[in-house]
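Asker: Pasted the sequence and its predicted model underneath.
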Amino acid sequence: MQASVQPTKFFPALEGLRGIAIIAVIIYHNFPYGDSLFGWLGVDLFFVLSGFLITSILFRSVNIDKPSAYFKKFYIRRALRIFPLYYLFLFAFLFLLPALGIFNNEVSEYQEDKFWFIFYGQNWLFTNNFPETSHCLNHFWSLAVEEQYYIFWPIIIILLKKPRYLLIFLIGFLLVLFGFRSYIWNAHYEGFNYTNFYTFTRFDGICIGSIIAILSIQKKEFILRHTASIVTGLAALNFIFYFANTSGNLPYLAFIGYTTFAAMFGILVYELAYGNANWLKKIFSGNMLRFLGRISYGLYMFHWPVHYFLRKPLFIFFNDSLHLPKVYNQILIAFITTAISIVFSLISYYFFEMKFLRLKEKFQ
């Protein structure tokens, strides 16, 4: 009889870190001055977490299961986690609302490009043709990046298998990405927004999360021994490219900024998983953070459409009734729409998503 993969170790602090990631994303999208508070880094933190956790799962499975079981278990379990709510959203926004004649302007462009969403290619669509009037599903670009990773990474792992070869591949791939981005920047392609949504700009965080997972298998103490050197090197890179950006108009974030931030997140992920800082683990294992981390998938999907559709009527209502300064009005609206999104996410998690999550137990 074929051996079954033992359940991957659960890290409560990483669930809390996922809670931090969704808080950052919500601050960026819903609250005023969210970009100044570095809320946009929440997505990169999600990418690093995904790379670390998925690689840990796959590497454990590839060394125990037959290839057929390896692929079957991974893809079915991922599908049960991701597809139900994702395609429910697509059905609602691409088919149901248009059929009912509701929010036509907000979903019209998505209708024209629905196949990009159905096959997880919307980030490539946004790179070349960002929606002008439809915005309520724009945050789905990051889901496409992750899904593209889920498709190809299991294949690469089973082909290379050994941690050393996988590390060489990932480091080489990152170098290729740097070179490719440099070429695009020098070529000055018009209308090609590669700085925000492009797969080969945003894959770095997932690659770094994967590297952290492999190092934890191959050389578990490596990062702990070299943390100071890694942080110093990343700081130097940030310093160099910051000045390159100010003098030469280099797209700093797209070229190296996302990468260095992701590397810092990678060190934090490693510390929370395998480090000795128990006080840090205790902070990130708090009940509230873990609660938000548990429902973060649904909350990511709900938070922006809820805020997008409610912000204007709520602003008019509060402006007329409370006469608050604009920024206070915006903060109040952000808290209200976030609370509503949490309620929707709770309902979704316990009454919809859990029905599919329970099926994952059949594919341990």
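Answerer: Structure's in. What do you need?

Asker: okay, CA-based contacts and neighbour counts for the rest of this
Answerer: OK.

Asker: Nearest to the spatial middle of this protein, which residue is it?
Answerer: Taking Cα atoms, centre = their mean, the centroid of the chain lies closest to residue 46, which sits 3.7 Å from it.

Asker: got another, please set it beside the one above:
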Amino acid sequence: MGSFSPAGTADGSKRVASVDSLRCFAMTAVVAQHCGLMPFGWTGVWLFFVISGFVVTLAVIERPTDRPPLERLRGFFRRRTIRIVPVYYAYVGVGILASLAAGASVDLFDLLSLLGFYHNVAMGLGRGQLSDWPVAHLWTISVEMQFYLVYGTVLVLASRRTVIAILFASSLPPLS
């Protein structure tokens, strides 16, 4: 079985070339789905979620554990926030401005679902739209942020044994 050999980057993070290759396949599948070239390209989204789980787990277990757990958790959330929120909020902000410039009103619930990362819930309720600006694809960011909140907290604060038990239990097929 091969081993992972992460390469350091300028920001101190480690990249795994084989995982970057999987990201390429996932992105290609999603783009092909949206272009009508691959009807099962949605699998790329699921692959992105799996990659995210792997990368987050690797990042957390490779960090030193000499700091208090809550300090490590704050650092975890800070890194995720810095990586996602600025670009995401800029995109949503441009969408709000475009909608308002087009004379459309912006529904407060829909806006809060985007800003609060529960856009997937709003879409499930048939809501979460901005007039004249595409936001339907942003449900994936909401799911990712919810994942970081739940899994990141468990991963940083729970014992390794508990994390392994949760991962094992979550991989079992549902009882029918």
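Answerer: Thanks, I have the structure now. All of these numbers come straight from a predicted model, not from anything done at the bench.

Asker: how about the helices in the stretch 51-200 of structure 1?
Answerer: Counting by DSSP state H, counting those that start in this stretch, the stretch 51-200 of structure 1 has helices at residues 67-90, 97-100, 104-112, 114-118, 122-128, 141-160, 163-187, 199-202.

Asker: Please identify which of those helices is closest to residue 310 of structure 1.
Answerer: helix 104-112 (12.8 Å; Cα to Cα).

Asker: now for that closest one, which elements pack on it?
Answerer: Packed against helix 104-112 of structure 1 by the contact rule (3 or more Cα pairs under 8 Å, 6 or more residues apart in numbering; DSSP states H and E) you find helix 97-100.

Asker: Ignoring the adjacent residues along the chain, who's closest to the residue nearest to the centre of structure 1?
Answerer: residue 21 (6.3 Å; Cα to Cα, 6 or more residues apart in numbering).

Asker: counterpart of the residue nearest to the centre of structure 1 in structure 2?
Answerer: If you follow residue 46 of structure 1 across to structure 2 using TM-score structural alignment, you land on residue 48.

Asker: mind checking how far that match is from residue 75 of structure 2?
Answerer: 23 Å (Cα to Cα, to the nearest Å).

Asker: quick one: what's aligned to residue 33 of structure 2 in structure 1?
Answerer: By TM-score structural alignment, residue 33 of structure 2 lines up with residue 28 in structure 1.

Asker: if we can go back for a sec, redo the helices of the stretch 51-200 of structure 1 as JSON lines? Include distance to residue 234 of structure 1 and mean neighbour count.
Answerer: Formatted as JSON lines, these follow (distance: least, Cα to Cα, whole Å; neighbours: other Cα atoms under 10 Å):
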{"stretch": "helix 67-90", "distance to residue 234 of structure 1": "33", "mean neighbour count": "16"}
{"stretch": "helix 97-100", "distance to residue 234 of structure 1": "47", "mean neighbour count": "13"}
{"stretch": "helix 104-112", "distance to residue 234 of structure 1": "39", "mean neighbour count": "18"}
{"stretch": "helix 114-118", "distance to residue 234 of structure 1": "35", "mean neighbour count": "17"}
{"stretch": "helix 122-128", "distance to residue 234 of structure 1": "28", "mean neighbour count": "20"}
{"stretch": "helix 141-160", "distance to residue 234 of structure 1": "24", "mean neighbour count": "17"}
{"stretch": "helix 163-187", "distance to residue 234 of structure 1": "15", "mean neighbour count": "15"}
{"stretch": "helix 199-202", "distance to residue 234 of structure 1": "18", "mean neighbour count": "22"}
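
Asker: The ones you listed: which one's closest to residue 231 of structure 1?
Answerer: Per Cα to Cα, nearest to residue 231 of structure 1 of these: helix 163-187, 17.7 Å.

Asker: got the angle for the closest one vs helix 141-160?
Answerer: 140 degrees (axes from the mean of the first three to the mean of the last three Cα atoms, to 10 degrees).

Asker: Helices along the stretch 201-350 of structure 1, start to end?
Answerer: For the stretch 201-350 of structure 1, applying DSSP H, counting those that start in this stretch gives helices covering 204-218, 222-225, 227-248, 252, 258-274, 278-284, 287-294, 296-321, 326-348.

Asker: Generate TSV for those helices, with distance to residue 119 of structure 1 and mean neighbour count as supplementary columns.
Answerer: TSV is the format used below for the helices of the stretch 201-350 of structure 1 (distance: least, Cα to Cα, whole Å; neighbours: other Cα under 10 Å):
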stretch	distance to residue 119 of structure 1	mean neighbour count
helix 204-218	20	24
helix 222-225	37	14
helix 227-248	35	14
helix 252	30	17
helix 258-274	26	22
helix 278-284	35	15
helix 287-294	26	19
helix 296-321	17	18
helix 326-348	23	18
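
Asker: closest one to residue 104 of structure 1 among these?
Answerer: helix 296-321 (12.3 Å).

Asker: That closest one maps to which residues in structure 2?
Answerer: Going by TM-score structural alignment: helix 296-321 of structure 1 matches no residues.

Asker: hmm, back to that, which residues touch the host helix or strand of the residue nearest to residue 46 of structure 1?
Answerer: Element membership for residue 21 of structure 1 (DSSP states H and E) is helix 12-30. Contact with helix 12-30 of structure 1 is made by 34-35, 37-43, 45-46, 49, 269, 272-273, 281-294, 296, 299-300, 303-304, 307, 334, 338, as judged by Cα atoms under 8 Å, 6 or more residues apart in numbering.

Asker: rerun that using 7 Å as the cut-off
Answerer: 34-35, 39-43, 45-46, 269, 272, 281, 284-286, 289-290, 292-294, 296, 300, 303-304, 307, 334 (Cα atoms under 7 Å, 6 or more residues apart in numbering).
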